[in-house]
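**Student:** this one's structure only:
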């Protein structure tokens, strides 16, 4: 637990709420001095986004979101769209803060956020294209079989998934029926089921990437296999810094964040999922002209 986390835990809830409200008010009052972000890490869930985000935050030219406890994302483009652009801008550093960092460290500041649901939500690509047409986009794609199992393990750990893995897979369509359509029909709607229980759907990567590919120049997009990040974190980190136009940096260690150890996946479930995802993976590889060493 970090010092910031310990202070938050020790602080009474009433005080925490008052401090949060004051900082949000201040952020919104100064939003006209807060430029929009330069990059987004948009997915995929359980694909290493937290690890990559933490690596980037080690760079002196990548400031944290504001307020300080918003260390990864505002959830603006999916959950908080109705709050408006002023609220969104309130999360980012001011122009003055950016200039001070640039003068101190001699390079360009790059501000961003990491939100795995951005890639998957049907309305987010157009929202991002409208508000951030020049943004740089980073996608991490993990073996969808392993991603699905890791997603389920996270939900179980958080007490949001009462079902075993096999039953959760079998009931996915039933539990999420109509949710995507409702998200499209009602721009203010947020679906927990669409976020929590989409173990197969989120691994059909190409159907979620196509709206981004249609709206953004390929030069704005960096698509990486998560397995490359896991196996070669320093090299992947260096590639991302170069993509963002940041000076090189090598960290002393590359910790895997949010890693969850558990028993192995049932071989029959693994075989079924591998067969299910095989045609989707092949189409993805052909469309992107990339090789993915997945099951």
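**Tutor:** Noted; the coordinates are in hand. Note that this is a predicted model, so its numbers are computed, not measured.

**Student:** C-alpha from now on. contacts and neighbour counts both.
**Tutor:** Noted.

**Student:** can you give me the end-to-end span of stretch 81-97?
**Tutor:** In stretch 81-97, first residue to last residue: 26 Å (CA to CA, to the nearest Å).

**Student:** buried residues, that stretch. List them.
**Tutor:** 81, 87-94 (16 or more other CA atoms under 10 Å).

**Student:** between the residues you listed, which is closest to residue 6?
**Tutor:** Among the buried residues of stretch 81-97, residue 91 lies closest to residue 6 (CA to CA), at 22.2 Å.

**Student:** one step back: in CSV: the buried residues of stretch 81-97, plus secondary structure and distance to residue 144.
**Tutor:** Shown next, in CSV, are those (DSSP: H, G, I helix; E, B strand; the rest coil; distance: CA to CA, whole Å):
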residue, secondary structure, distance to residue 144
81, helix, 28
87, helix, 34
88, helix, 31
89, helix, 33
90, coil, 35
91, coil, 32
92, coil, 32
93, coil, 35
94, coil, 39
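
**Student:** take a look at this one as well, against the first:
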């Protein structure tokens, strides 16, 4: 049986399974290991990840009129399993927390944070690769109001802007108070994003992880997740732990850009650590 036939058969079988509500969500942040975390958790016998991994209902689809009944179809499977999705934009999107609360006020969240300087450079590299691979497809995606990413980084360009040029573009938008995207910098202002969720959810409903812990101490970190969501711990050495969405870089970040961003994030990072404690990110 070919892989194509197997995939089609698997899809047919899945469509016959009951729909569910999610029990927890991995909500971000972007470029902080959410793809790997989703893939690891989906190998636990008691957990079922959504199809696709990033549903984007509460920050995108609901904005374009989709209904909860359509959302629940992404969680097909046995009712005695815990179901989850991983949409890394949920932590950043301004209205997402309130929208989730209206439907799932008791739900739990998992958040992964990475050094915001490294996160910004990783995001820039991701957009650069998308531009070089197929800029037209990326530009034609549906976008919510305030998403100026394509307008500022993609449209009318023959070459993707440098990291520093992208930083300067966003700094100008920040000064003008315009747009939610592009957000190489603003996605790294983590405390602001947590405070949005704390307006609706108890702090105990959020498990906050450091990116380096997920990478270097994977088994312990995954068992922290298991304890948090209420499933049995397991021997994670038996699963496929190949990292997901790893991208190559054409060059390291310039030292001048690194120093600038370290200064930019110094105060917000300190405020974050004072509130939640240090993170191994």
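**Tutor:** Good, I have the coordinates. From a predicted model like this one, the values you see are computed outputs, not experimental measurements.

**Student:** what TM-score do we get after superposing?
**Tutor:** The TM-score (TM-score structural alignment, normalised by the length of structure 2) is 0.80; 246 aligned residues with a CA RMSD of 2.7 Å.

**Student:** ok, the buried residues of stretch 81-97 of structure 1 vs residue 22 of structure 1, which is closest?
**Tutor:** Closest approach between the buried residues of stretch 81-97 of structure 1 and residue 22 of structure 1, by CA to CA: residue 90, at 12.0 Å.

**Student:** how about that closest one: what's its closest non-neighbour residue?
**Tutor:** Once flanking residues are discounted, residue 90 of structure 1 sits nearest to residue 27: 4.2 Å by CA to CA, 6 or more residues apart in numbering.

**Student:** for residue 127 of structure 1, see how far away the one you found is.
**Tutor:** Counting by CA to CA, the gap from residue 27 of structure 1 to residue 127 of structure 1 is 22 Å.

**Student:** can you pull out the strands in the stretch 51-200 of structure 2?
**Tutor:** 82-86, 108-113 (DSSP state E, counting those that start in this stretch).

**Student:** contacts only, for the residue in structure 2 that residue 256 of structure 1 lines up against.
**Tutor:** Here residue 256 of structure 1 is matched to residue 243 in structure 2, going by TM-score structural alignment. Neighbour list for residue 243 of structure 2: residue 36 [criterion: CA atoms under 8 Å, 6 or more residues apart in numbering].

**Student:** let's see it at 10 Å
**Tutor:** 33, 35-37, 39-40, 215 (CA atoms under 10 Å, 6 or more residues apart in numbering).

**Student:** residue 50 of structure 2 too?
**Tutor:** Contacts for residue 50 of structure 2 (CA under 10 Å, 6+ apart) come out as 20, 22, 25, 38, 42, 71-77, 83-86.

**Student:** could you confirm the match of residue 256 of structure 1 falls within a strand?
**Tutor:** No: counting by DSSP: H, G, I helix; E, B strand; the rest coil, residue 243 of structure 2 is not found in a strand; it is coil.

**Student:** and the nearest residue to residue 236 of structure 1 once chain neighbours are set aside, what element?
**Tutor:** Excluding the flanking residues, the one nearest residue 236 of structure 1 by CA to CA, 6+ apart is residue 229, at 5.5 Å. Assigned by DSSP states H and E, residue 229 of structure 1 falls within helix 226-231.

**Student:** mean per-residue distance, that helix to structure 2?
**Tutor:** Helix 226-231 of structure 1, aligned to structure 2 and superposed, deviates on average by 1.1 Å (mean CA distance after the TM-score superposition for structure 1).

**Student:** over in structure 2, find the residue span that helix aligns onto.
**Tutor:** Counting by TM-score structural alignment, helix 226-231 of structure 1 falls onto residues 211-216 of structure 2.

**Student:** identify the farthest-apart pair in the contacts of residue 243 of structure 2.
**Tutor:** The widest separation within the contacts of residue 243 of structure 2 (CA to CA) is 13.3 Å, between 39 and 215.

**Student:** of those two, who's got more company?
**Tutor:** Legend: neighbour count by other CA atoms under 10 Å for residue 39 of structure 2 and residue 215, higher for residue 39 (19 against 16).

**Student:** with residue 94 of structure 2 as the reference, measure out to the more buried one.
**Tutor:** 26 Å.

**Student:** count of residues packed around the closest residue to residue 209 of structure 1 other than its chain neighbours?
**Tutor:** Excluding the flanking residues, the one nearest residue 209 of structure 1 by CA to CA, 6+ apart is residue 119, at 7.0 Å. If you count neighbours by other CA under 10 Å, residue 119 of structure 1 ends up with 25.

**Student:** show me what the host helix or strand of residue 27 of structure 1 is packed against.
**Tutor:** Using DSSP H and E, residue 27 of structure 1 sits within helix 13-29. Other helices and strands packing on helix 13-29 of structure 1, by 3 or more CA pairs under 10 Å, 6 or more residues apart in numbering; DSSP states H and E, are helix 3-10, helix 84-89.

**Student:** run the chain-centre distance for the longest one.
**Tutor:** Going by CA atoms, centre = their mean, to the nearest Å, the spacing between the C-alpha centre of helix 3-10 of structure 1 and its chain's C-alpha centre is 24 Å.

**Student:** and the residue nearest to residue 90 of structure 1, what does it touch?
**Tutor:** Per CA under 10 Å, 6+ apart, neighbours of residue 27 of structure 1: 21, 33-34, 66-67, 86-94.
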